[in-house]
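In: Return a 3D structure for these sequence lines:
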Amino acid sequence: MVSHRRTSQHAQTTLTGITVVSAALATAAAALSAPPAAADPAGHPSAGREAAAARVDSLYVEAERATEKYNGAQARTKELRHEVAALQDHTARAQERVNRMRGRLGALAAAQYRSGGIDPTVRLMLSERPDTYLEKAAALDRLGHSQAEELHGLRTAQRRLEQQRSETARKLTELEAGRRAVARHKRDVQRKLATARRLLNALPKRDRAAYDRASRSDGHREAAPDLRGAVPDSGRAAAAVAAVRAAVGRPYAWGSSGPSSFDCSGLTQWAYGRAGVSLPRTSQAQRGAGRTVPPGRMRPGDLVIYRSDASHVGMYVGNGQVVHAPHPGARVRYDPVGMMPISSVTRP
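Out: Here you go, the predicted model:
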């Protein structure tokens, strides 16, 4: 079972809290799903308690995965908005250039009209689509050198304008798809968190408080571990470690990248941002945002990527500890680096 919760230094108190909470969670899960007899036909209460606790933990993991998908879609739509704005600006400039070129050709046509008529080649230059005429070599033979240059320039400008319009339309379609993906992932996160909240809110007040203590979600800030002798790999890593340690105690909020609240990748992105280093928004992208190092050679400031799908990230701060934003309802905290399966370690 993958879980962000671990036994605290006050082992006896925490284990007692977990026992009380597990029993209450079993009751809550039974009320929300199936009768106790059906949930535990063999008559083993521990099986029901473990299943209920595992379900809450699983919901938090699923919600975090959906959060990282939301973060990725959100980051991509932001990029697309900038790209579309740039394309629209370039398209407007290209349209102005085409208009100026057509204006010069219009002046030439007016001069020819006053002198007795408009040359067919000038009519060609003023047409909306001169391409077909240009395909004929005979037409080029009838053009003067300067007129040919004007027409070639207009043809190139019009083609570029059409390409930019097509690219803008494609990016706008992609942007709309991205917006739908953001909304879909947001609903997914909200649905999973609502289910977890229903399970937890069904607990009696005393048992809910015990759960918060057991999962260290009650705002209690533990003493910082001894990190003396932990030397970061660089000055920027040292600055990032200082930032992430200063964030300990701030609440988890999905989709948030600080400074008052964070999700897992938002925390590491913010901390390295304080050090002047730009990291991608998602834990999956942060995995590739630097040099991969063996877990046995971790240094303070390294990003520790968890789970096979890279859906969680924390920052190693030394002496076997990471700082991370665990899950909704919890706060940024220290935990052992081996709290869950490590996928990889990245040194930005």
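In: CA only for contacts and neighbour counts going forward, please
Out: Will do.
In: And the strands in the chain?
Out: Counting by DSSP state E, the chain has strands at residues 291-292, 303-306, 312-318, 321-324, 333-336, 342-347.
In: Return the most buried member of the ones you listed.
Out: Comparing the strands of the chain by mean neighbour count (mean count of other Cα atoms under 10 Å), strand 312-318 comes out on top with a mean of 28.
In: So residue 102 versus residue 154, what's the distance?
Out: Separation of residue 102 from residue 154 (Cα to Cα, to the nearest Å): 7 Å.
In: how about stretch 209-225: buried residues?
Out: Buried residues in stretch 209-225, defined by neighbour count with 16 or more other Cα atoms under 10 Å: 209, 210, 211, 212, 213, 214, 215, 216, 217, 218.
In: ignore the last one, stretch 103-115
Out: Buried residues in stretch 103-115, counted by 16+ other Cα under 10 Å: 105, 106, 109.
In: this one next, for a side-by-side:
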Amino acid sequence: MASHRRPSQSGLTQSTRVTVLSAAAATAAAALGATPAGADPAGAPTATQATVDRLFEQAEKATERFNKANERAETLREEVGQARDRTARGQERLNRMRGVIGQLAGAQYRSGGMDPAVSLLLSENPDSYLDKAAALDRIGVFHTGRVHALTEAQRRLGQERTEATRKLAELEQTRAVVSRYKRAVEHKLAEARRLLNALPQAERAEFDRASRGGREEMPEMSGAMPASSRAAAAVLAARNAVGKPYVWGANGPSGFDCSGLMQWSYGQAGVSLPRTSQAQRSAGRRVSLDEAQPGDLVTYRDDASHVGMYMGNGQVVHAPYPGAPVRYDPVGMMPISAVTRV
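Out: Prediction:
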């Protein structure tokens, strides 16, 4: 699979690298013997096209941060609910224990007076009972184990309440982060749409053709086989998603962002993947690009802000960006961060 080896990036900086969209536009134009509308003869993108490409990339990175924060918020919502349930059960248990002690106190009162130890247990703050009772030398009224049980129940209840309060505060903070990233994505996408709508019709049409320059037909597998039955099932699911729209923050089945497509595809194989491309990079065993097999996850850029699924013959399937449906593209379409076998 030497043909899949990532080309050298030496001497090529981010600011000078031609984007996938613009390169596709230039290639298509070259095949027709013409210069793309709005581009210089060397095939470089116009300032507007480059800005739109950059906004799409920034929106994708913000989308992954949104996904990560949203995933954390979902986890916290579950944990807050569980903490509240534990607190409620702890309060019920404490109430039952104090009820038993109250009955005993009533019996003592009717028989001639309440023991000071019982009074302490029924006080608002029974946590210090053992120390006080030892000083009063009155602990013999109760079995020591019952005293410890009540005190321990009170301590656990306090811990559960503290934990529930902490998680609730973290949940509120996470919700604010989710909203901030959502606004960032929406702002980037709205600005990109505004710039695209301002382009001359011919240039906009050229850009649209370039943005859909990937393949929608299944690539030739050339004998490549998935590494496992679950990878084979995920590959089949990803193929069936080809042509579905890119929808930021979506994980199927009618639309996807890049990591959502991977999560959904492996979900059809019974495998639970993390929600973000950064986490998916570490969701299995790293392999080299030369070893890539269908079903392997290919993450891109240093921050792993984009992900696709290797399909064989030097192709990945992925959800590229708004306006471009799920499709096949060359595995080396942008700098590769890692290849991960799930």
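In: Need the TM-score between these chains.
Out: TM-score for the superposed chains, counting by TM-score structural alignment, normalised by the length of the second structure: 0.89, backed by 325 aligned residues with a Cα RMSD of 2.3 Å.
In: Residue 159 of the first structure is nearest to which of the strands of the first structure?
Out: Evaluated with Cα to Cα, the strands of the first structure place strand 291-292 nearest to residue 159 of the first structure, the distance being 43.1 Å.
In: which residue in the first structure lines up with residue 61 of the second structure?
Out: In the first structure, the residue paired with residue 61 of the second structure according to TM-score structural alignment is residue 65.
In: burial count for its match?
Out: The number of residues packed near residue 65 of the first structure is 20, by other Cα atoms under 10 Å.
In: List the residues that contact it.
Out: Counting by Cα atoms under 8 Å, 6 or more residues apart in numbering, residue 65 of the first structure touches 311, 312.
In: any idea how far the aligned partner of residue 198 of the first structure in the second structure lies from residue 208 of the second structure?
Out: Here residue 198 of the first structure is matched to residue 194 in the second structure, going by TM-score structural alignment. Distance of residue 194 of the second structure to residue 208 of the second structure, given as Cα to Cα: 14 Å.
In: shared neighbours of residue 102 and residue 154 of the first structure, anything?
Out: Overlap of the contact sets of residue 102 of the first structure and residue 154 (by Cα under 8 Å, 6+ apart) consists of residue 125.
In: residue in the second structure matching residue 335 of the first structure?
Out: Matched by TM-score structural alignment, residue 335 of the first structure corresponds to residue 329 in the second structure.
In: so residue 208 of the first structure makes contact with residue 198?
Out: No - using Cα atoms under 8 Å, residue 208 of the first structure is not in contact with residue 198; the gap is 11.8 Å.
In: hmm, back to that, distance of the match of residue 335 of the first structure relative to residue 259 of the second structure?
Out: For residue 329 of the second structure, the distance to residue 259 of the second structure equals 16 Å [Cα to Cα].
In: Next: residue 96 of the second structure.
Out: Using Cα to Cα, we find residue 96 of the second structure at a distance of 50 Å from residue 259 of the second structure.
In: These two: which is more packed in?
Out: Taking neighbours as other Cα under 10 Å, residue 96 of the second structure and residue 259 compare with residue 259 leading, 33 against 13.
In: what's the counterpart of the more buried one in the first structure?
Out: Counting by TM-score structural alignment, residue 259 of the second structure corresponds to residue 265 in the first structure.
In: same deal with residue 285 of the second structure?
Out: Aligned partner of residue 285 of the second structure by TM-score structural alignment: residue 291.
In: got the contact list for that match?
Out: Residues near residue 291 of the first structure by Cα under 8 Å, 6+ apart: 346, 347, 348.
In: Please apply the same query to residue 259 of the first structure.
Out: So residue 259 of the first structure contacts residue 270 (Cα under 8 Å, 6+ apart).
In: And for residue 63 of the first structure?
Out: Residue 63 of the first structure is in contact with 188, 189, 190, 192, 193, counting by Cα under 8 Å, 6+ apart.
In: among those residues, which ones are buried?
Out: In the contacts of residue 63 of the first structure, burial by neighbour count holds for 188, 189, 192, 193, counting by 16+ other Cα under 10 Å.
In: circling back to that earlier point, which of residue 208 and residue 198 of the first structure has more neighbours?
Out: Neighbours were counted for residue 208 of the first structure and for residue 198 using other Cα under 10 Å; residue 208 has more, 20 against 14.
In: Show the contacting residues for the more buried one.
Out: By Cα under 8 Å, 6+ apart, residue 208 of the first structure lies in contact with 21, 200, 201.
In: One more: residue 192 of the second structure?
Out: Residues in contact with residue 192 of the second structure (Cα under 8 Å, 6+ apart) are 51, 52, 55, 56.
In: Just the residues you listed: which are in helices?
Out: If you go by DSSP state H, the contacts of residue 192 of the second structure have 51, 52, 55, 56 in helices.
In: Alignment lookup: the first one to the first structure.
Out: With TM-score structural alignment as the criterion, residue 51 of the second structure lines up with residue 55 in the first structure.
In: Find me the equivalent region of stretch 239-246 of the second structure in the first structure.
Out: Going by TM-score structural alignment: stretch 239-246 of the second structure matches residues 245-252.
In: May I have the residues that are in contact with the aligned partner of residue 164 of the second structure in the first structure?
Out: Correspondence of residue 164 of the second structure to the first structure, assessed by TM-score structural alignment: residue 168. Counting by Cα under 8 Å, 6+ apart, residue 168 of the first structure makes contact with 84, 87, 88.
In: make it 6 Å
Out: Counting by Cα atoms under 6 Å, 6 or more residues apart in numbering, residue 168 of the first structure makes contact with residue 87.
In: and whatever residue of the first structure lines up with residue 114 of the second structure, what does it touch?
Out: Alignment note: residue 114 of the second structure maps to residue 118 in the first structure; criterion TM-score structural alignment. When contacts are counted by Cα under 6 Å, 6+ apart, residue 118 of the first structure is found next to 109, 112.
In: what residue of the first structure takes the place of residue 297 of the second structure?
Out: Matched to the first structure by TM-score structural alignment, residue 297 of the second structure sits across from residue 303.
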